[in-house]
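*Asks:* Sharing a model that was predicted from the sequence below.
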Amino acid sequence: MSHSSSDADVAWAAWQPGSTESGKPCPLAKFDPSAKPFSTGTKSQDKLVVEALATELDALQEVFFADKRFKLLILLQGTDAAGKDGTVRGVFGHMSPLGVHTVGWKAPTEAERAHDFLWRIHQQMPGAGEIMVFNRSHYEDVLVPVVNGWISPEQTQQRYRQINDFERMLCETGTIVLKFLLHISAEEQRERLQERIDDPTKHWKFSVDDLVVRKQWKEYQQAYEALLGATSTDWAPWTVVPANSKTHRNLMIATVLRDSLLKLKLRYPPAKPELTAVKVV
């Protein structure tokens, strides 16, 4: 049996850093990546719930598209092999492509670097009735440059403030922002990267750069803790998703998404009076 909406809200809140106005880093150690707070108890049953949620989300997305009162931005952020691609397939792959778009962010191009770091992001914002899913996001700009020392602490703090202001503007103009940090352990990442090396069908996912970045595990964890503390706001809070279990990861995100859409009290546009007497012959 799946969580009721109220139960899910309680479970969800436990995995949100909350509004951290002090800006102090939020320790990731307080979030167990192996936990399964939304699980029914068995993997097989969890998979069935995910399938049921997929059907429910597809129906809700149709009303969302027709309603046109809202826009929805979903951010999937996490280390290499955290499961961002798998989440896109497992949660959003069953939804109608009508009004659902996905962007996978890579390193900025030369043209993009000629502008401020949010310039390219703003161009991909959802329109009325649309759902936009980011695979990685503008938070890469307070991760990679920070870990590699490309920007100063003062510039990092400036980017945190700019991100918060940007997301506040989005929320104040009708965009719901859901931010998910897919949280896996170092051992889980090791196993997943090794699987990409051992399985020829997964070689396309692997890059030698992944091994370089893995050596910076500690530094990236610290950068994530800093951004959680600086950018989990009342208007756009972060949700840390324990993601060692791929099935539970999908279950948790699908449940949170379903409940977020239900709270909007979506509705179809009113009937058109001029169509009352129309007969198709």
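*Replies:* Here it is on my side, so go on.
*Asks:* Could you use CA atoms for every contact and neighbour count after this?
*Replies:* Noted.
*Asks:* For the nearest residue to residue 78 once chain neighbours are set aside, give me its contacts.
*Replies:* Counting by Cα to Cα, 6 or more residues apart in numbering, residue 182 is the residue found nearest to residue 78 once chain neighbours are left out, at 5.0 Å. Shown in contact with residue 182 (Cα atoms under 8 Å, 6 or more residues apart in numbering): 76, 77, 78, 79, 82, 83, 84, 240, 241, 242, 243, 249.
*Asks:* Out of these, who's the most crowded?
*Replies:* When neighbours are counted by other Cα atoms under 10 Å, residue 241 leads those with 29 neighbours.
*Asks:* Helices along the stretch 51-200 of the chain, start to end?
*Replies:* Secondary structure of the stretch 51-200 of the chain (DSSP state H, counting those that start in this stretch): helices at 84-87, 110-113, 119-122, 144-147, 153-172, 186-198.
*Asks:* Next, the buried residues of stretch 225-242.
*Replies:* Neighbour counts over stretch 225-242 (16 or more other Cα atoms under 10 Å) mark 225-233, 235-242 as buried.
*Asks:* same question but for stretch 174-191, I mixed them up
*Replies:* Neighbour-count burial for stretch 174-191, counted by 16+ other Cα under 10 Å, picks out 175, 176, 177, 178, 179, 180, 181, 182, 183, 184, 188, 189.
*Asks:* for stretch 134-152, the distance to its chain's centre please.
*Replies:* Its chain's C-alpha centre and that of stretch 134-152 lie 16 Å apart, by Cα atoms, centre = their mean, to the nearest Å.
*Asks:* And for stretch 61-71?
*Replies:* Mean-position distance between stretch 61-71 and its chain equals 19 Å (Cα atoms, centre = their mean).
*Asks:* Identify the residues contacting it?
*Replies:* Here stretch 61-71 has contacts from 95-96, 98-99, 126-131, 174-176, 261, 266-269, using Cα under 8 Å, 6+ apart.
*Asks:* Give me the contacts around stretch 75-85.
*Replies:* Against stretch 75-85 from outside (Cα under 8 Å, 6+ apart): 133-137, 139, 177-184, 189, 192-193, 210, 243, 246.
*Asks:* Stretch 147-160 too?
*Replies:* Here stretch 147-160 makes contact (Cα under 8 Å, 6+ apart) with 142, 145, 146, 216, 219, 220, 223, 227, 230, 231.
*Asks:* Could you identify which of these has the most neighbours?
*Replies:* Comparing the contacts of stretch 147-160 by number of neighbours (other Cα under 10 Å), residue 231 comes first, having 26 neighbours.
*Asks:* Structure two is appended below for comparative analysis:
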Amino acid sequence: MGKKNDEGSRVRDALRITGELPDPGSAPVGPGKKPKALAKLGTASERLSALQEALYAEGVGGGERNVLLVLQGMDTSGKGGTVSHVLGLVNPMGVHYSGFKAPTAAERRHHYLWRIRKQLPVPGQIGVFDRSHYEDILVPRVSGLLSAEERRRRYSEINAFEKELTDGGTTVVKVFLHISPEEQLKRLKARLETPEKHWKYNPGDLEARSHWPAYQKAYADIFKKTSTDYAPWHVVPADHKWYRNWAVAELLIETLTELDPKFPQPDYDVDAELAKLKGVGVPA
């Protein structure tokens, strides 16, 4: 096991959900000001990139481990922005991104985990779920389409599913991007006032916003029932984009540092190959 990054360990410990959520505009651990957070994110880039390259190489060499980052949050909490600013720091060849919208008619003919399983990362990859299997509890619950008995069954199924993943070599990092209703309103307004952001706006977002208390209650229940030792939930205050990006980057860095991925050993004689190269000329 590799040596843990002290700051990363504090991030994981400080942001793990164990009770009441922090203020969406707070900075529970790490930099409390934007300039410092941006500077730290800049230095985090090299660490995250190096660790991801080692994990990818390990997978190419026959390793079985990977990481799955699950991002959940209310509309405008920054799931897409997190993917762009954090996963954009690493080689895209080692990243598998999946964004889950409302299931299609074809997908509804299967068990709700069917489409999730199809998008799981392979060995060596960092998988990213922009929304996830938890939407299959959240939306139908708030819409009144899921009974208490059915919710309990899905909690059990999801816990078993995530245990299966971790037993198979996947490290699951579940993150709730915690935004305030006040900040969400600002971001929705900005999308309407900025032509270049019109494509981001969905009139349905206002419908979801009208059920804000119900969604918060549903999330609280999810955290209580599905935060396990093998797949715990973490909360990242998301009112400040600079803090959100730094915190998620550090969560990934700490996770990868603990995994301590190794570059595979070559299956050839390095010295012999170097000797061959000495006699190789420039092609005519």
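*Replies:* Received the coordinates, thanks. Keep in mind it's a predicted model, so treat the numbers as computed, not measured.
*Asks:* Can you pull the TM-score for these?
*Replies:* Aligned and superposed, the two chains score 0.92 in TM-score terms (TM-score structural alignment, normalised by the length of structure 1); 269 aligned residues with a Cα RMSD of 1.4 Å.
*Asks:* Just the buried residues of stretch 225-242 of structure 1: which are in strands?
*Replies:* 238, 239, 240, 241, 242 (DSSP state E).
*Asks:* what residue of structure 2 takes the place of the third one?
*Replies:* Translated: residue 240 of structure 1. Residue 240 of structure 1 maps onto residue 235 in structure 2, with residues paired by TM-score structural alignment.
*Asks:* Not counting residues beside it along the chain, what's closest to residue 220 of structure 1?
*Replies:* Sequence neighbours aside, residue 147 is the residue nearest to residue 220 of structure 1 in space, at 6.4 Å (criterion: Cα to Cα, 6+ apart).
*Asks:* Residue 213 of structure 1 versus the one you found, what's the distance?
*Replies:* Noted for residue 147 of structure 1: a distance of 10 Å to residue 213 of structure 1, by Cα to Cα, to the nearest Å.
*Asks:* Tell me which of these two has more neighbours.
*Replies:* More crowded of residue 147 of structure 1 and residue 213, by other Cα under 10 Å: residue 147, with 18 against 15.
*Asks:* Where in structure 2 does stretch 75-84 of structure 1 fall?
*Replies:* Going by TM-score structural alignment, stretch 75-84 of structure 1 sits over residues 70-79 in structure 2.
*Asks:* can you give me the strands in structure 2?
*Replies:* Ranges of strands in structure 2, per DSSP E, are 66-73, 95-99, 126-130, 170-178, 233-237.
*Asks:* and of those, who's closest to residue 27 of structure 2?
*Replies:* Minimum separation from residue 27 of structure 2 across the strands of structure 2 (Cα to Cα) falls at strand 233-237, 7.0 Å.
*Asks:* Just send the strands of structure 2 back as a markdown table, with distance to residue 20 of structure 2 too.
*Replies:* Formatted as a markdown table, the strands of structure 2 follow (distance: least, Cα to Cα, whole Å):
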| stretch | distance to residue 20 of structure 2 |
| --- | --- |
| strand 66-73 | 16 |
| strand 95-99 | 28 |
| strand 126-130 | 24 |
| strand 170-178 | 12 |
| strand 233-237 | 10 |
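*Asks:* List just the one of those that sits closest to residue 270 of structure 2.
*Replies:* Residue 270 of structure 2 lies closest to strand 66-73 among the strands of structure 2, at 28.0 Å (Cα to Cα).
*Asks:* average gap between the closest one and structure 1?
*Replies:* When structure 1 is overlaid, strand 66-73 of structure 2 sits 0.6 Å from its aligned residues on average, using mean Cα distance after the TM-score superposition for structure 1.
*Asks:* how far out from the middle of the chain is that strand?
*Replies:* 3 Å.
*Asks:* what angle separates it from strand 170-178?
*Replies:* For strand 66-73 of structure 2 against strand 170-178, the angle by axes from the mean of the first three to the mean of the last three Cα atoms, to 10 degrees is 20 degrees.
*Asks:* How many neighbouring residues does the equivalent of residue 105 of structure 1 over in structure 2 have?
*Replies:* Using TM-score structural alignment, the partner of residue 105 of structure 1 in structure 2 is residue 100. Close neighbours of residue 100 of structure 2, defined as other Cα under 10 Å, add up to 15.
*Asks:* ok, residue 100 of structure 2 touching residue 136?
*Replies:* No. In this structure residue 100 of structure 2 lies outside contact range of residue 136 using Cα atoms under 8 Å: 10.4 Å.
*Asks:* what's stretch 185-192 of structure 2 aligned against in structure 1?
*Replies:* Taking TM-score structural alignment as the measure, structure 1 aligns residues 190-197 with stretch 185-192 of structure 2.
*Asks:* Go through the contacts of residue 182 of structure 1 and name the one nearest residue 15 of structure 1.
*Replies:* Nearest to residue 15 of structure 1 among the contacts of residue 182 of structure 1 is residue 240, at 5.4 Å by Cα to Cα.
*Asks:* need the contact list for the closest residue to the closest one other than its chain neighbours.
*Replies:* In this structure, residue 240 of structure 1 finds its nearest non-sequential neighbour in residue 181, 4.8 Å apart by Cα to Cα, 6+ apart. Taking Cα under 8 Å, 6+ apart, we find residue 181 of structure 1 in contact with 76, 77, 78, 238, 239, 240, 241.
*Asks:* switch the cut-off to 7 Å
*Replies:* Counting by Cα atoms under 7 Å, 6 or more residues apart in numbering, residue 181 of structure 1 makes contact with 76, 77, 78, 239, 240, 241.
*Asks:* Contacts only, for the fifth one.
*Replies:* For residue 240 of structure 1, the contacting residues are 15, 16, 180, 181, 182, 183, by Cα under 7 Å, 6+ apart.
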